[in-house]
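K.L.:
all I have is the shape, not the residue letters:
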């Protein structure tokens, strides 16, 4: 079931981060203001909703995805919290500084590190939780 829920979460992530991501959210989500927090939280909520929808579709249409309410709520909460945290931008900046990636960052690398963080720190733990508890 791990592969099934991971693919569903990854598809939801891409849908939320690209076609579901407004210009306003992208522009403001890292700001230290009420507007920034609203943009960040609304973007994270998009991730939670799309993840819930795709997991639900997977559970209905396949015999491979079995969801329990508690694990699903925890996994969806983790998707939203981790996504919102990473999207504040300072965690990616801090990582790239600590790992001496200034050249990579100067050439657009932050977007790639951002996506890797979402997959490794957000989606994979959620998928593991759903696969082992769900």
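P.N.:
In hand now; what should we look at? Since we're looking at a predicted model, the values are computed, not measured.

K.L.:
rest of the way, CA atoms for contacts and neighbours
P.N.:
Fine.

K.L.:
quick check, central residue of this structure?
P.N.:
Centroid-nearest residue in the chain, with Cα atoms, centre = their mean: residue 83, separated by 4.2 Å.

K.L.:
give me the contacts around the one helix or strand that one maps to.
P.N.:
If you go by DSSP states H and E, residue 83 is part of helix 69-86. Contacts to helix 69-86, defined as Cα atoms under 8 Å, 6 or more residues apart in numbering, come from residues 40-41, 43-45, 47-48, 51-52, 91-92, 114, 117-118, 121-123, 125-127, 129-130, 133-134.

K.L.:
okay, pairing it with this:
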């Protein structure tokens, strides 16, 4: 069940991060102030809804039995971690700590960002499958 849950959450993540993310959200989700937080939390909410819909599809189409309370907890985890990671400073701090300044200058931050998001999805799927 873990692999199925992970794939469902990953597809939800891809949908929320690419076709369902507006240019405004992408450009302002790390900004300081209310407008930045609004863009960030709207984007994180898109992840919550999209991943929730994917879990619902898994329940209806695949017959997955996912308890609503753990599912809600997993979805909140996904939204919260996504919002935190997308503030961009956690990725920048990690890359500074890992001495990856050169890679950051060549576009590596996007890869570290996605790795952090996918790790959060992995943890959510593992918790749901346990």
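P.N.:
Nice, thanks for sending it over. Computed from a predicted structure; not experimentally measured.

K.L.:
list the contacts for the counterpart of residue 129 of structure 2 in structure 1?
P.N.:
Aligned counterpart of residue 129 of structure 2 in structure 1: residue 131 (TM-score structural alignment). Counting by Cα under 8 Å, 6+ apart, residue 131 of structure 1 touches 1-2, 5.

K.L.:
ok, of those, which come out buried?
P.N.:
2, 5 (16 or more other Cα atoms under 10 Å).

K.L.:
will you turn the contacts of residue 131 of structure 1 into TSV that also has secondary structure?
P.N.:
Formatted as TSV, the contacts of residue 131 of structure 1 follow (DSSP: H, G, I helix; E, B strand; the rest coil):
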residue	secondary structure
1	coil
2	helix
5	helix
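
K.L.:
still touching in structure 2? Go through the contacts of residue 131 of structure 1.
P.N.:
Contacts conserved in structure 2 for the contacts of residue 131 of structure 1, using both residues aligned by TM-score structural alignment, their matches' Cα atoms under 8 Å: 1-2, 5.

K.L.:
quick one: the residue nearest to residue 8 of structure 2 when sequence neighbours are not counted from residue 111 of structure 2, how far?
P.N.:
Nearest non-adjacent residue to residue 8 of structure 2, counting by Cα to Cα, 6 or more residues apart in numbering: residue 54, 5.6 Å away. Plainly put, residue 54 of structure 2 is 24 Å away from residue 111 of structure 2 if you go by Cα to Cα, to the nearest Å.
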